[in-house]
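> with the input below, show me the fold.
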Amino acid sequence: MARSWRKAKNHSNRFTIWSIITVMNLRSIDLNLLVILEALLDEAHVGRAADRVGLSQPAASAALQRCRHLFDDPLLVRGRGAMHLTPKAQSLRDPLKSALAAIGQLVDPPNTPIAQICATLRITMADYPAALLTTVLQARLAETAPGIDLVIQPWQGGRLARAALIDGTTDMALSVFPGDDPDICRTEILHEHYVIALRTGHPAINGFDIARWLEWPHIVVSGKGEARSPLDLQFAERGLSRRVGMVVPAFGMVPELLRQSDRIAMLPSRVAEAAPGLVMLPPPIPVAGFTLHLAWHRRRAGDRALRHVAALLAAQSIDAAAC
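This is a model prediction of the structure:
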């Protein structure tokens, strides 16, 4: 394909010739091969790519060899302990995803009833919004679109959530997405504020202030295992610091840890409200809340399955706000 294009560039009517060459080449391409290639480039691992598209590992290896011949490039090369994408493979990822998204819209015309659409959507979210939203979402999908399956992927911060939307390793993400982004479509799901949570009878409750807050070890939630957060910058500006006694990857782990110890945590209000046996106090210094967005890449704007799930989640945010 690359060699044919170089010849066509030298012709005065390059667009017409390129169109003809494209049609000729497409006749020899199994579009399923491009679906497998997308998985191979996303996973950078033949076995995981095979599992994702429902193939055996030998079949996925054979598909990789066909793709290497098609694009005249090794695409995946072995490195230290893993396979890595070549520069050519990296350059293929975005146009490949855009092309497959366009094909998906072509074969899933708007007159197909949403109840008959079969699709799998990967949603990146932390355990907190997952616990809040997925039970109702599952029930509403069973009623309206039983052919849509969900894969909930772990959240590891807003930057990585955006990167996963850009490179296509996730379809939607519930995360904080500050500011406008030309590549990302988003809708607000909920606004949250923080509270201080500690066990009933904790010795810090009476006369709680910033000194008593810092007297006890804190629990921090971080999907990446980071002990420091923007809160530590606020403490540093006041010449203060705290002891982080434990870092955990999920909000759902915190309530029981608090009930069984004298540790203290700052939690989203909905997490603390849902946990019995905890006392909630306002932070003794101003702490900004956050807006949680549901976001997807603009190339998926016409994906009816995705938009249906987004609408169901947005409806839940309205219901939650009314409670």
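
> use CA for all of it now, contacts and neighbours both
Noted.

> so how many other residues sit close to Ala163?
12 (other Cα atoms under 10 Å).

> any idea which helix is longest in this structure?
Taking DSSP state H as the criterion, the chain has its longest helix at helix 87-107.

> just checking, what packs against that one?
helix 31-43, helix 158-167 (3 or more Cα pairs under 8 Å, 6 or more residues apart in numbering; DSSP states H and E).

> let's see this one next to it:
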Amino acid sequence: MGASRRRIEPEVTGSPHYDGVFHNVLPGSTLAPGSTASMFKSLLTRGDRGKPQGVVPLAPVPPLTEAADLAATWLGHASALLEIDGHWILADPVWGDRVSPSPTVGPHRLHPVPMALEDLPRLDAVIISHDHYDHLDLPTVRALIASQSAPFFVPMGIGAHLRKWGVPEDRIVELGWNDSSKAGEITLTCTEARHFSGRGLKRDVTLWSSWSLAGPEHRVFFGGDTGYTPAFAEMGARLGPFDLTLLPIGAYGDQWPDIHMNPEQAWRAHGDLGGKIFMPIHWATFDLAFHTWAEPIERLLVAGNPKSIVAPPPGGRVLVSSPPAVTRWWAGL
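Below you'll find the predicted structure:
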């Protein structure tokens, strides 16, 4: 069989969480028992409540040349450009219009990407949390292969996707939970999450993760997509405290309480991690649940301390040393 048609399998040997599929440390369900009927009812009655009622404002991304000591630009959903001790790290980059295996069916972007891929600075690393379509986007990866030279740091098994898509072997760093590697002076540790994985019909054959990013002076925690887990407290004690946490606050629902945090749980996780400044992610860009569009951020501001929360519009860059006050740019949408 020719190399172009060779089947590429995930490399998952040696993981204590794998027995043919990966498992969460804290068992849970992707769909709560007895919730099927309520889910179908919600699907039929949801309407457009998960979409904004107007145009989502975008913040113009300034020209990016030299990375700051600690800053973050939220690019929408879970995508963020991080600046840590002079290094550039891109997290869960998704530039596609639709997070679906189909170009015509599935959740569509609710606002444009606030910057072009070609305007990214020279990256030191790209991190991926898991292989769901709203976190791992094939067209974006292919564009990054051509325009960047940075390695992709991914949980175990996701290297199979990248190899199939043409990412060179020397640009793939595949890690299990608690494994670490380096990009320049930044130590990247693949950390536990409570979620699941899968593209198409295969589920849980690749690992899901969060990420600890530690530079000489600053530490950032990237949550990706996860349900609440007591492991956050252990990670905070071992790897923190964190100057900045980026944690998911949207796409929660009573029907899947184990795999997506609600805003109150996200604020609790921020505290468990010893977080100082909290940037909410995983909301506003794709309609993936049954709550209203702005409910996640409004609930977060009630649950948490607004002085410790930064919530810029997509494209907004935050210098963590001087965090801006929340402006409620989403009001009226």
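
> and the TM-score between these chains?
The TM-score (TM-score structural alignment, normalised by the length of the first structure) is 0.23; 124 aligned residues with a Cα RMSD of 6.4 Å.

> possible to save the helices and strands packed on helix 87-107 of the first structure as CSV with distance to Gln316 of the first structure?
Formatted as CSV, those follow (distance: least, Cα to Cα, whole Å):
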stretch, distance to Gln316 of the first structure
helix 31-43, 31
helix 158-167, 21
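
> nearest to Val53 of the first structure, out of those?
Across those, Val53 of the first structure has its closest neighbour in helix 31-43 (6.7 Å, Cα to Cα).

> which strands or helices does the next helix or strand after that closest one pack on?
Where DSSP states H and E defines the elements, the next helix or strand beyond helix 31-43 of the first structure is helix 46-53. Applying 3+ Cα pairs under 8 Å, 6+ apart, one finds that helix 46-53 of the first structure contacts helix 31-43, helix 57-71.

> return the most buried member of the ones you listed.
helix 31-43 (a mean of 19; mean count of other Cα atoms under 10 Å).

> next, the angle helix 87-107 makes with it.
If you take axes from the mean of the first three to the mean of the last three Cα atoms, to 10 degrees, helix 31-43 of the first structure sits at 130 degrees to helix 87-107.

> can you list contacts of helix 31-43 of the first structure?
Residues from elsewhere that reach helix 31-43 of the first structure (Cα atoms under 8 Å, 6 or more residues apart in numbering): 46, 49-50, 52-53, 60, 63-64, 67, 76, 85, 89-90, 93, 96-97, 100, 167-169.

> change it to 7 Å
For helix 31-43 of the first structure, contacts defined as Cα atoms under 7 Å, 6 or more residues apart in numbering pick out Val46, Ala49, Arg52, Val53, Ala63, Leu85, Arg93, Thr169.

> I'd like the next helix or strand past the longest helix of the first structure.
Next element after helix 87-107 of the first structure (DSSP H and E): strand 119-125.

> buried set for that next one?
Within strand 119-125 of the first structure, the residues that qualify as buried are Leu121, Arg122, Ile123, Thr124, Met125, counting by 16 or more other Cα atoms under 10 Å.

> that one vs helix 158-167, what angle?
Going by the same axes, to 10 degrees, strand 119-125 of the first structure makes 160 degrees with helix 158-167.

> quick one: name whatever helix or strand follows strand 119-125 of the first structure.
Criterion used, DSSP H and E; the element after strand 119-125 of the first structure is helix 127-144.

> in that next one, what counts as buried?
Residues of helix 127-144 of the first structure classed as buried: Asp127, Pro129, Ala130, Leu132, Leu133, Thr134, Leu137, Gln138, Leu141 (neighbour count, 16+ other Cα under 10 Å).

> and His87 of the second structure, how far is that from Leu188 of the second structure?
Relative to Leu188 of the second structure, His87 of the second structure is positioned 12 Å away (Cα to Cα, to the nearest Å).

> oh, I was asking about Trp165 of the second structure
In this view, Trp165 of the second structure and Leu188 of the second structure are 23 Å apart by Cα to Cα.

> of the two, which one has the most company?
Here Trp165 of the second structure and Leu188 are compared on neighbour count by other Cα under 10 Å; more neighbours surround Leu188, at 23 against 14.

> tell me who's in contact with the more buried one.
Contacts of Leu188 of the second structure by Cα under 7 Å, 6+ apart are Ser180, Ser181, Lys182, Trp211, Ser212, Leu213, Ala214.

> show me which pair in those residues is furthest apart.
Most distant of those, by Cα to Cα, are Lys182 and Trp211, 12.5 Å apart.

> comparing these two, which residue is more hemmed in?
Shown here are Lys182 of the second structure and Trp211; by other Cα under 10 Å, Trp211 has more neighbours (27 against 16).

> I figured the more buried one hits Thr189, correct?
Yes - Trp211 of the second structure lies in contact with Thr189 (Cα atoms under 7 Å); the separation is 5.7 Å.

> which SSE is Gly236 of the second structure in?
Taking DSSP H and E as the criterion, Gly236 of the second structure maps to helix 231-239.
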